[in-house]
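> Got a predicted structure plus its sequence, pasted below:
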Amino acid sequence: MSAYHSGQQAAPAMQGEQVIAIYEEILAIVGQMLDDAKANDWDGLVAREHACKQLIEQLMAHDTLSQLDAAQQKKKVTLIRQILALDAEIRTLTEPRLTDLQNLLSNCNRKRLLDQTYQPDQE
């Protein structure tokens, strides 16, 4: 539902330079997230992910589409492609770790269930 339909006033439009600056900031943060993933710094990765999310929400809150000239639109597309490429690298580093954690949790749960099933009653 758009801001107009929900009764809220839309945020003022950003200037093209502001939009590009935010995409550049997102790219920088995603680059740092990749460094965090390579260093197994999961807390740092999550913190930067939250910072990135705030910038994305800021972009979404403004009408940015009509404010970009052709050069800015081209720059935006280039930045988005770079962001997506880094994101793909991050996923290749994090997915095996997530699978490991999922297996660990599953094994712990199985062990707990076995312990409950075969533990002698204590009376």
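Arrived safely.
> CA only for contacts and neighbour counts going forward, please
Will do.
> how about the strands of this protein, start to end?
Under the criterion DSSP state E, the chain contains no strands.
> and the nearest residue to residue 26 once chain neighbours are set aside, what does it touch?
Excluding the flanking residues, the one nearest residue 26 by CA to CA, 6 or more residues apart in numbering is residue 52, at 5.8 Å. Taking CA atoms under 8 Å, 6 or more residues apart in numbering, we find residue 52 in contact with 26, 29-30.
> With residue 27 instead?
79, 82-83.
> Kindly report the same for residue 19.
Counting by CA under 8 Å, 6+ apart, residue 19 touches 59, 64.
> Next one: it from residue 37, what distance?
According to CA to CA, to the nearest Å, residue 19 and residue 37 sit 27 Å apart.
> then this one, side by side with the first:
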Amino acid sequence: MNSSLLTYYEAIEKASADMLEAARLGDWDQVVQLEGACAVLIARLKQAAQTESLQAEEARTKSRIMQRILLNDAEIRHLAEPWMEDLDMMMRGKSRTLH
């Protein structure tokens, strides 16, 4: 049986995968919205972790989930780089068409 902690990790992984899909589609508003949902899940996870712990197998599952989340995050950041550069240029008042 999965602990509620593992359920939170799985939900964060799902949101991370959804964020990656939105980033691949260039839907940055959706990425930001999902990032907010992740923040809520992480806050709830931290609260639950104060009174619960994972068993050995659950900890291994958590580790695999965290690796996938980190890979998703790295790809999202890579996809966001051109968008962030365009935003930075726009904020500095330089003209360049946003995609």
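Cool, the structure landed. Computed from a prediction, not measured in an experiment: that's the story for all the values here.
> Aligned to the residue nearest to residue 26 of structure 1, what sits in structure 2?
Structural alignment places residue 52 of structure 1 opposite residue 38 in structure 2 (criterion: TM-score structural alignment).
> quick revisit: tell me which of the contacts of residue 52 of structure 1 fall in helices.
With DSSP state H as the criterion, helices contain 26, 29-30 from among these.
> Quick check: the aligned residue for residue 100 of structure 1 in structure 2?
By TM-score structural alignment, residue 100 of structure 1 lines up with residue 86.
> From residue 80 of structure 2, how far out is that match?
With distances taken as CA to CA, residue 86 of structure 2 is found 10 Å from residue 80 of structure 2.
> With residue 34 of structure 2 instead?
Applying CA to CA, the value for residue 34 of structure 2 to residue 80 of structure 2 is 15 Å.
> Residue 17 of structure 2 too?
For residue 17 of structure 2, the distance to residue 80 of structure 2 - CA to CA - is 15 Å.
> So for those two, which residue has more residues nearby?
Using other CA atoms under 10 Å as the criterion, residue 17 of structure 2 and residue 80 rank with residue 17 on top: 19 against 16.
> The more buried one matches what in structure 1?
In structure 1, residue 17 of structure 2 lands on residue 31 (TM-score structural alignment).
> isn't that match right up against residue 86?
Yes - in terms of CA atoms under 8 Å, residue 31 of structure 1 counts as a neighbour of residue 86; the distance is 6.6 Å.
> Point to the residue nearest the middle of structure 1.
Centroid-nearest residue in structure 1, with CA atoms, centre = their mean: residue 49, separated by 4.7 Å.
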